[in-house]
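J.: Just need the structure, nothing else, for what follows:
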Amino acid sequence: MLPLRAIFPGKRVALRAPRVSDAPRIVEIRTRSREFLRAWVPVPGPDEFDVDLARARILRDRRDIRADRHYRFCMTLGEDGPVIGRVALTQVFRGIFQNASLGYWVDVEHHGQGFTTEGVTLALDVAFREIGLHRVQAAISPHNAASLAVARKCGLRDEGRAARYLQIDGAWQDHLLLAVTAEDWPAAPR
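T.: Take a look at the predicted model:
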């Protein structure tokens, strides 16, 4: 189990569990980035735009980490900098599957600067080294060139197309399925 105080640093960003004090910043980012993210993320719930509801969501996120169900990390500039996005390993399955789903988003002000690629790389390292998963998969809209580029740069391979996979912006949309396993992870111990 990951300690809630753990910080996973990279060169420019770090991942850590969300803190209740992050709620105003997350709401600010999601509000500012709403139009930018609309075509790529499921319809956001009210907890994305209301600070009190965001605080409650963060408390649930922290419980989920302790329960090994979901790992919704904050991506920060450096170890002590502001939150600039989220990277999540959700729907953790144990037993014979040892799998999680990968999702990520970044503040529109930090888009296209390589921060997301670094954050996803850190999350995959945590998935395989710290959490002990065998497989991480992502479902990405075929029109989301930026997210597809991040996933592929991070070593996820194309595995197929799922028809009407997720409801995005009010419509059921096809998604490409990508995945990486522990054996393929470049940072995996040999």
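
J.: From now on I want contacts and neighbour counts done on CA atoms only, so please keep to that.
T.: Will do.

J.: Pick out the residue nearest the middle of this structure.
T.: Taking Cα atoms, centre = their mean, the centroid of the chain lies closest to Val87, which sits 2.3 Å from it.

J.: ok, and what's touching the biggest helix by length in the chain?
T.: If you go by DSSP state H, the chain has its longest helix at helix 51-66. With contact meaning Cα atoms under 8 Å, 6 or more residues apart in numbering, helix 51-66 is reached by 1-4, 17-24, 26-27, 46-48, 70-72.

J.: likewise stretch 7-14?
T.: Counting by Cα under 8 Å, 6+ apart, 15-17, 75-79, 115, 118-119, 122, 126 sit against stretch 7-14.

J.: Distance check, Met75 against Asp107.
T.: 10 Å (Cα to Cα, to the nearest Å).

J.: swap that for Gln98, please
T.: Counting by Cα to Cα - Gln98 and Asp107 are separated by 30 Å.

J.: So which of the two has more stuff around it?
T.: Asp107 (21 against 17; other Cα atoms under 10 Å).

J.: can you give me how far the helix or strand Ala149 falls within is from the chain middle?
T.: Applying DSSP states H and E as the criterion places Ala149 in helix 145-153. Offset of helix 145-153 from its chain centre (Cα atoms, centre = their mean, to the nearest Å): 13 Å.

J.: Please generate a structure for the following sequence too, so the two can be compared:
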Amino acid sequence: MVFLEGNRCYLRTLEEADVSAFTRLVKRNKRYWSIYEPLHDDEYYTESTQRKKIIESVQRMRLNREYSFAIFAMGTSDLVGHISIYSIKRLPFSSAFVGYSIDKRYIGQGIASEALALIVKFSFEDLSMHRIEAYVSPNNMGSVRVLEKSGFEREGLLRKLLYINGYWEDHYLYAFINDDY
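T.: This is a model prediction of the structure:
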């Protein structure tokens, strides 16, 4: 288990015991999150599916391929989001992607920015990553601000990258290089 602590939130790698709380988070934000990511079929929002996803993430963590964290509001056991460092590639790339989702009830409280800062620190200092990348919809101004505030730089526009709810959507590519950390 990996534990990372900030001022507004703390992160802990997801484990199977989180399945009920995590499934409630995913269900509660089904429509909100589907604005910028694909809406899944009903089976996705079940404990069975989320348990499988958590077990797979734990297996990938053991192989140093992914670290999936639950985000908790500081001083509580309230699971308020999820953040992952994934698709970890070693040399010659030494890179990974980061992705995150915050409960709509906690948007605008600085939790996403702090969680991302904790992941950047962990990625560069503990995993020795050289580059962290993120995709973001140009329409997701909140997430664009989080990335830019955290030191990520926009490197380009990836045209029609992701199929979301019936449409191919453009995404920006952002990156944070260890040299700039």
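
J.: Need the TM-score between these chains.
T.: TM-score for the superposed chains, counting by TM-score structural alignment, normalised by the length of structure 2: 0.94, backed by 181 aligned residues with a Cα RMSD of 1.5 Å.

J.: What's the match for Ile96 of structure 1 in structure 2?
T.: Counting by TM-score structural alignment, Ile96 of structure 1 lines up with Pro92 in structure 2.

J.: Can I take it that its match is in a strand?
T.: No: secondary structure of Pro92 of structure 2 (DSSP: H, G, I helix; E, B strand; the rest coil): coil, not part of a strand.

J.: follow-up on the earlier one: need the buried ones from the contacts of helix 51-66 of structure 1 selected in ChimeraX.
T.: The buried residues among these can be selected in ChimeraX (16 or more other Cα atoms under 10 Å) with this line:
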select :17,18,19,20,22,23,24,26,27,47,48,70,71,72
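
J.: What about the contacts of helix 51-66 of structure 1, which are in strands?
T.: Applying DSSP state E to the contacts of helix 51-66 of structure 1, the entries found in strands are 71-72.

J.: can you give me the helices for structure 2?
T.: 19-28, 30-33, 47-62, 111-121, 141-149.

J.: Go through these and pick out the most buried.
T.: helix 111-121 (a mean of 22; mean count of other Cα atoms under 10 Å).

J.: If you count contacts, what does that one end up packed against?
T.: If contacts are counted by 3 or more Cα pairs under 8 Å, 6 or more residues apart in numbering; DSSP states H and E, helix 111-121 of structure 2 sits against strand 9-13, strand 79-89, strand 95-102, helix 141-149.

J.: The shortest one maps to which residues in structure 1?
T.: When strand 9-13 of structure 2 is aligned against structure 1 using TM-score structural alignment, it corresponds to residues 13-17.

J.: Apart from its neighbours in sequence, what residue is nearest the equivalent of Val87 of structure 1 over in structure 2?
T.: Counting by TM-score structural alignment, Val87 of structure 1 corresponds to Ile83 in structure 2. Using Cα to Cα, 6 or more residues apart in numbering and skipping residues adjacent in sequence, the residue nearest Ile83 of structure 2 is Tyr100, 4.1 Å away.

J.: For that neighbour, give its distance to Val80 of structure 2.
T.: Between Tyr100 of structure 2 and Val80 of structure 2 the computed distance is 11 Å (Cα to Cα).

J.: Just give the number of residues close to Ser137 of structure 2.
T.: Per other Cα under 10 Å, the neighbour tally for Ser137 of structure 2 reads 20.

J.: That one contacts Trp168, doesn't it?
T.: No: under the criterion of Cα atoms under 8 Å, Ser137 of structure 2 makes no contact with Trp168, lying 11.2 Å away.

J.: what lines up against Glu37 of structure 2 once you look at structure 1?
T.: Under the alignment (TM-score structural alignment), Glu37 of structure 2 pairs with Val41 of structure 1.

J.: hang on, the earlier thing: compare the helices of structure 2 and give me the one nearest Ile177 of structure 2.
T.: helix 111-121 (9.9 Å; Cα to Cα).

J.: Have a look at how far, on average, that closest one is from structure 1.
T.: With mean Cα distance after the TM-score superposition for structure 1, helix 111-121 of structure 2 departs from structure 1 by a mean of 0.6 Å once superposed.

J.: Can you tell me what sits against that helix?
T.: Looking at what lies outside helix 111-121 of structure 2 - Cα under 8 Å, 6+ apart - the contacts are 4-11, 71, 73, 83, 85, 100-102, 132, 146-147, 149-150.

J.: Mind doing that once more with 7 Å?
T.: By Cα atoms under 7 Å, 6 or more residues apart in numbering, the residues outside helix 111-121 of structure 2 that reach it are 4, 6, 8-9, 102, 146, 150.

J.: residue contacts, the residue nearest to the centre of structure 1?
T.: Applying Cα under 7 Å, 6+ apart, the residues near Val87 of structure 1 are 72-75, 103-105, 119-120, 123.

J.: Looking at those, which is nearest Glu35 of structure 1?
T.: Taking Cα to Cα as the measure, Glu35 of structure 1 lies nearest Trp105 of these, at 12.7 Å.
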